[in-house]
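A.B. asks: just need the structure, nothing else, for what follows:
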Amino acid sequence: MTAAAAARLILTQLHEVMASRLHAQGKLDRVVDIIAESLDSEVCSIYLLREGMLELFATHGLNAAAVHVTRLAMGEGLTGSIADKVETLNLAEAKAHPDFQYRPETGEEKFHSFAGVPIVYRERAVGVLCVQHVEPRRYEEVELEALQTTAMVLSELISNNELIDEEEALGRGPEMTGPVNVPGLTLVKGLAVGTAVYHQPRVNIDQVMAEDTEVERQRVYRAFDKMREQIDNMTSQAEFRTGGEHEEVLETYKMFAYDEGWGRRINEAIDSGLTAEAAIERVQQRTRMRMREIDDALLADRMHDLEDLSNRLLRIVSGQLGTAASQGLRKDAILIAKNLGPAELLEYDRRRLKGVILEEGSLTAHVVIVARAMGVPVLGRARGLRGIVREGDEILLDADAGVATVRPAQQVFDAFETRFAKSKEKQALYAELRDVEPFTRCGTRIQVMMNAGLREDISNLNLVGADGIGLFRTEFQFLVSATLPQREKQLRLYRDVLDAAGNRPVIFRTVDIGGDKAVPYLRNEDVENEENPAMGWRALRLALEREGLLKAQARALLEAASGRQLNVMFPMVSEPWEFDAAKKVFDDQLAFLTSQKRQPPESIRYGAMLEVPALAEVLDILIPKVSFISVGTNDLTQFLFAADRANPKLAERYDWLSPAILRFLRRIAQATVGQQVDLAVCGEMGGRQLEALALMGLGFRRLSITPVSVGPIKELVRQVDLAQITEAMNGWLFNPPADLRAELTKWAADQGILID
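C.D. replies: Alright, predicted model coming up:
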């Protein structure tokens, strides 16, 4: 029997129960009997959330006296774990599971096997449906599917009969009227003020069980056609057909819209007896559960794209069309969503959209890449928003600090407005420095370059007046693409970047993917679920193994730079031979282009990222081979301290102004003195004024930083006397003070150097 047939058999009987005149308890008692009989199960029980506890409401097979007596907290026992994690359990031996708890009043000691599924109401678990057997065995997939579909029907029965408190089920506490600070994860930095607008009105599913499955199937077919038409129209709009990362993001999104497997799963759910809306929601629930099991952040982000499309399909089939974007933003808005697809973000009026707050979200999500290009600050992982924020509430979004203030007190609002105004004034002052060359007080020219990764970032070169692009992250094109980007696509991007930069240099870093920046089309079973992905199969290590990937990129870069200077930098070089191997790939491609009578670059400069501490020990071997070295302070710091920068407990633990870091960096700088090699710092450290001051004291004369940091660093450079800061740094590193940051801050103030 198929899952759909098994579920349909149960649903047919449940339909009769729900239509009967039995009271709510009687219906639940009948439901557990039906499920137990249909699945040939010795026990079937229903637990429901009441007053924060999971209470046994009905059972077939356990002691009847335990009903309304046995109660479990969320997360307690197997049942509590299912509700807390909103996941399915399927165990041949329940007692062997670490979450197992024995409740003697139930009489369940003789049962070994256990399977349970959450009963979900509006995306939250409000109960658990479980079955048990005396004999140890894992339940078949067909049985679990039937249980999950039945749980959907139960959620309707439960809500219609008011067996749960809806406010409690939705996670809402008492109505909040005062100010609340909501912490989150900074995804795109920036400040914003606006009123709360929920991206998506909730689609309420009023009917779960279908009267006519063929009618429901046709409704879904029509909805799919309409949704695909919407996506096709969106991807064909002129403003999205720029050939950049936006286009590739939308192409991946479109691929999901036409995925036959997705449509087939919805059809199977309809076959089980669900309405079109319930079938879409059923498949969406399965997707959410899968997302919780996915450790791969990139694949999880792709699943978010599928959830976005599910929401769109559900709105179409239910007739509840439109998001806040279709209604239009009437005033400056902070958009709130559980998650957001890139296409949906692009639908909003950019003049009114000031910021975004997501309950989920990650740094690698498509929507973050698009938001960064749009200049919209984004805060992610802000939990429980629906229980805190009402539509129209005023919000102060400080994505720099990773917090949003809801319904701020007047004095807080005034302080934020003052800070916001000062930030704008500062930006205006920095804009005035756009065409000013950054010379120190002693007359030394400091090169202030910017980092980039999107085609759209290049416009910032003129806006901030950077000396060039010290780091172009070529992997962004790989991260947003559903398949390996073809050489022609890479060539177009690199050529466009060089054209936009004009006479200013662009340093292309070869692709840094793998590890914690995994892509689904470059799988390697040997390194799946690496314990330390940042130190694993990534960057140059991956590129040298997948030589075809590096060959295609080398060829694209060489052709794009025809007749011009090309600057190529290899990431995560650990030993000189790795640099040699990577350069040979380029040399071979250059020889091929020359043999084909193609115009080569006018000149080629090769460099290496110094991120792996081991490379510092062999600089005497490496330096004669390279034209430049860029120190990647983000990875270098985590490798030196053995501290994962993605771990929130360690993120702020180790200071860039630690003597250990600064002594290491000074040693690198001293190794290049008198050598024909350029030395730079790429990373966040160089974009902070106090840290940049320290770097200049160590001997660094080139910084590559975020565009927003260019103005502040230019302002700093003009206040510095290099001899004075060098002398001060040498003294502190010879005899380190207890708090070098505090000493440097005081020294800067004494010298009249203004630090933000």
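
A.B. asks: please count neighbours and contacts with C-alpha atoms only from this point.
C.D. replies: OK.

A.B. asks: show residues contacting stretch 313-333.
C.D. replies: 193-201, 203, 219-220, 223-224, 226-227, 276-277, 280-281, 344, 347-349, 351-355 (CA atoms under 8 Å, 6 or more residues apart in numbering).

A.B. asks: mind redoing it with 7 Å?
C.D. replies: Defining contact as CA atoms under 7 Å, 6 or more residues apart in numbering, one finds that stretch 313-333 is touched by 194-201, 203, 219-220, 223-224, 227, 277, 280, 347-349, 352-355.

A.B. asks: ditto for stretch 730-746
C.D. replies: Here stretch 730-746 makes contact (CA under 7 Å, 6+ apart) with 657-659, 663.

A.B. asks: second chain to compare with the first, below:
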Amino acid sequence: MPLTAAASAREILTGLHEVMAGRGTAQSKLDKVVDLVAGKMESEVCSIYLLRDNKLELFATHGLRKEAVHVTRLNLGEGLVGSIAAEGRILNLAEAASDAEFVYRPETGEERFHSFAGVPIIYRESPVGVLSVQHAEPRRYADVEIEALQTVAMVLSELIAGARLVDGARRRRLRSAGPLRLSGLKLVAGMAKGQAVFHEPRVTVEHTVAEDVEAERDRVYGAFRKMREQIDNMTREAEFGTTGEHAEILETYRMFAYDEGWSRRINEAIDSGLTAEAAIERVQQRTRARMREIDDPLLQERMHDLEDLSNRLMRIVSGRMGTAAQTGLAHDTVLVARNLGPAELLEYDRRRLKAVILEEGSLTAHMTIVARAMGVPVVGRLSDVRHTVEEGDTILVDGDNGSVLIRPSRPLQTSFDQRMALSQKRRAQFEAIRSLPAETTDRVPISVMVNAGLAEDALSLELTGADGIGLFRTEFQFLVSATMPGRESQLRLYKKVLDAAGDKPVVFRTLDIGGDKSLPYLSSGGEEAENPSMGWRALRLSLDRSTLMKAQARALIQAAAGRVLRVMFPMVSEPWEYEQARALFEAQVQWAEQGNRPLPRLIEYGAMLEVPALAEMLDQLLPRLDFISIGTNDLTQFLFAADRGDPRLAERYDWLSPAILRFLKRVITAARESEKPLRVCGEMSGRPLECMALIGLGAENFSITPAAVGPIKAMVRSLDAAAIRARMDHWLARPPNDIRRALTDWARRHRVAVG
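C.D. replies: So this is what the prediction gives:
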């Protein structure tokens, strides 16, 4: 009979404690463990595989052939057992042989067993083995059985480490290496250098079996109270204030701290006989396993917040409270962590914190948003970096390219210092032209605006000298909120942005959510899309959920009272979608009039051209618009049928392809003939060489990332617009083999500052 209660798990734990405390060799103890687990779980097979010399060796078994012990060996990633160890995940299969990862080893005699469940044996966050069970009857194991296996695996890790049954060769090789360059994910741009400091000392669970369950429960309750008090204090004292997106991020964090489900799972683990530290660790391991199964970046971020809190709770309950933030930074620091919560980042001294490098992290992470506002470079997705770096190592961080150099040699450090000095010199040059107009040498005025998504981003207008906000992504507020932002919350944000922009224009793009930007509190009502970027998102979602769009329209109308309101609809595919969205907005204007609410002085409506089909309907659409914007990111991937996030297609995703340039030329010409303002948004216009080509096509208005304003303005002020337009007309008529090379050579000959 399968396990049905925590009491059954406690029986296993008690038996394990007796085995480990008894006499005998490590091998004899492992033999007793597999017999014990198989008996208590009434499973026909229980096996232990340990990692030795980078191979998973069958070390003990109940139910498989004994002659296979120390004979059957699997590579990391090979078979079900190998994939568990390589990825640190949990497997629970009713029919093991039907799984694509299944590998049959005849010497084990396992062909008659159908069901399979396995968990990694983890020591100091690294898998060192696998504990598995099998049964002849096809069935999935219950959650309580999987949790029992995890508990056994935790206890086994102590025995295995103490008996030195596995080797740490891989880790030692990495640590003893000289200079090492790692490539990761660029999260926040910038260059920095400093000494490695670990965000938190690793709390090792030294005792897993509780002597007094109630005493352990009291320790956890006390730790929860202390942790919640800390979070409440941080939420009140956050340096970004008590309103806006950062406050909502911290409120989400606080919500997890008070989550009853999380505390209940830890309590249940204590019921099974674990110490407070072991109970927290077991729940944390389960969380990590779930994170590996989640594709949704927003839900992954929620799980990261929970792990961040688990680490905090573990430090409190063990009495090891000293994170690097609490002990203080003594020198210029590059912070090293698995992942980092937004509240913890805010605890650091910004004068000393130069950069952050993470094993995990994502572009939409709460911490990334806060770090961007702080101006701290961040590189993520650096696999096993905490086991690669030693405390105090010199680290060079190039957030512009997503690379990290650990323990650099003197020549490498000198080269990096020179690049940093050059970067600072270029920033000084950009600062010198900040207040000068973006005007070509032949007096063609160019509008350079910025993309934004947070209220704090409006400050970049003053810092960069940009002409306004050409694209305010209103969905950011929704992506960082735990619940649907109400009309009042949206109103406050939009008014704050308009106030910060002053007399400079702001273009608000209505919500672009759905698809790959899913929200946990907004159900699509259908199955997950195979191509989310081309699915139920943006204007399609807003028109379908008109209540959502009405609330946003009312907030924008009220926020822009007495001013010009510029509204842009994303992902318009056909003119009727634009008309329907505009009619919905104008109905809300009537609502405001009827309620005697103050109105905007003028409302301008625009559409984003991201879907190529819309280009075929411009003759119908342009007369109805006040302005049009080209979203180059989505447009180019749709034109090339190339996912911009797929690294295998990176070389083919080229904005300087004659196909995209001809397409853009046609749209730019159509807008000029209709006398409708056109703006190019997205990464393409933020790159000097590509922006030069766009000016050559006739574009004169751009919206780019704030960091790109200086380089783009410098390029514009060194460019003869008439000359590049004549050359582009020639190249579009007869494209050269490599138009990127041709543009680069032309820029060099004409001394255009393309970087």
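
A.B. asks: adding distance to residue 174 of structure 1, secondary structure and neighbour count, write the contacts of stretch 730-746 of structure 1 out as JSON lines.
C.D. replies: Shown next, in JSON lines, are the contacts of stretch 730-746 of structure 1 (distance: CA to CA, whole Å; DSSP: H, G, I helix; E, B strand; the rest coil; neighbours: other CA atoms under 10 Å):
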{"residue": "657", "distance to residue 174 of structure 1": "46", "secondary structure": "coil", "neighbour count": "19"}
{"residue": "658", "distance to residue 174 of structure 1": "46", "secondary structure": "coil", "neighbour count": "15"}
{"residue": "659", "distance to residue 174 of structure 1": "50", "secondary structure": "helix", "neighbour count": "21"}
{"residue": "663", "distance to residue 174 of structure 1": "54", "secondary structure": "helix", "neighbour count": "17"}
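
A.B. asks: what's the mean deviation for the helix or strand residue 584 of structure 2 falls within versus structure 1?
C.D. replies: Residue 584 of structure 2 is part of helix 575-594 when elements are defined by DSSP states H and E. Compared with structure 1 after the fit, helix 575-594 of structure 2 shows a mean deviation of 0.7 Å (mean CA distance after the TM-score superposition for structure 1).

A.B. asks: quick one: contacts for the residue nearest the centre of structure 2?
C.D. replies: Of all residues in structure 2, the one closest to the mean position by CA atoms, centre = their mean is residue 362, 1.6 Å from it. Contact analysis of residue 362 of structure 2 by CA under 7 Å, 6+ apart lists 187, 380.

A.B. asks: got the buried residues for the longest helix along structure 2?
C.D. replies: Determined from DSSP state H, the single longest helix within structure 2 is helix 213-237. Applying a neighbour-count criterion of 16 or more other CA atoms under 10 Å, the buried positions in helix 213-237 of structure 2 are 213, 216-217, 219-221, 223-224, 227-228, 231, 234-235.

A.B. asks: where along the stretch 451-600 of structure 2 do the strands fall?
C.D. replies: Ranges of strands in the stretch 451-600 of structure 2, per DSSP state E, counting those that start in this stretch, are 469-473, 506-509, 564-569.

A.B. asks: who's in contact with the shortest one?
C.D. replies: Right, the one you point to is strand 506-509 of structure 2. Contacts for strand 506-509 of structure 2 (CA under 7 Å, 6+ apart): 468-474, 498, 566-570.

A.B. asks: of the residues you listed, which is the nearest to residue 599 of structure 2?
C.D. replies: Within the contacts of strand 506-509 of structure 2, proximity to residue 599 of structure 2 (CA to CA) peaks at residue 566, which comes in at 13.1 Å.

A.B. asks: which residue in structure 1 lines up with the residue nearest to the centre of structure 2?
C.D. replies: In structure 1, the residue equivalent to residue 362 of structure 2 is residue 362, according to TM-score structural alignment.

A.B. asks: before we move on, back to that, ok, the residue nearest to the centre of structure 2 to residue 593 of structure 2 distance?
C.D. replies: 43 Å (CA to CA, to the nearest Å).

A.B. asks: kindly report the same for residue 740 of structure 2.
C.D. replies: Separation of residue 740 of structure 2 from residue 593 of structure 2 (CA to CA) stands at 53 Å.

A.B. asks: neighbours of residue 679 of structure 2, how many?
C.D. replies: Neighbour count of residue 679 of structure 2, defined by other CA atoms under 10 Å: 23.
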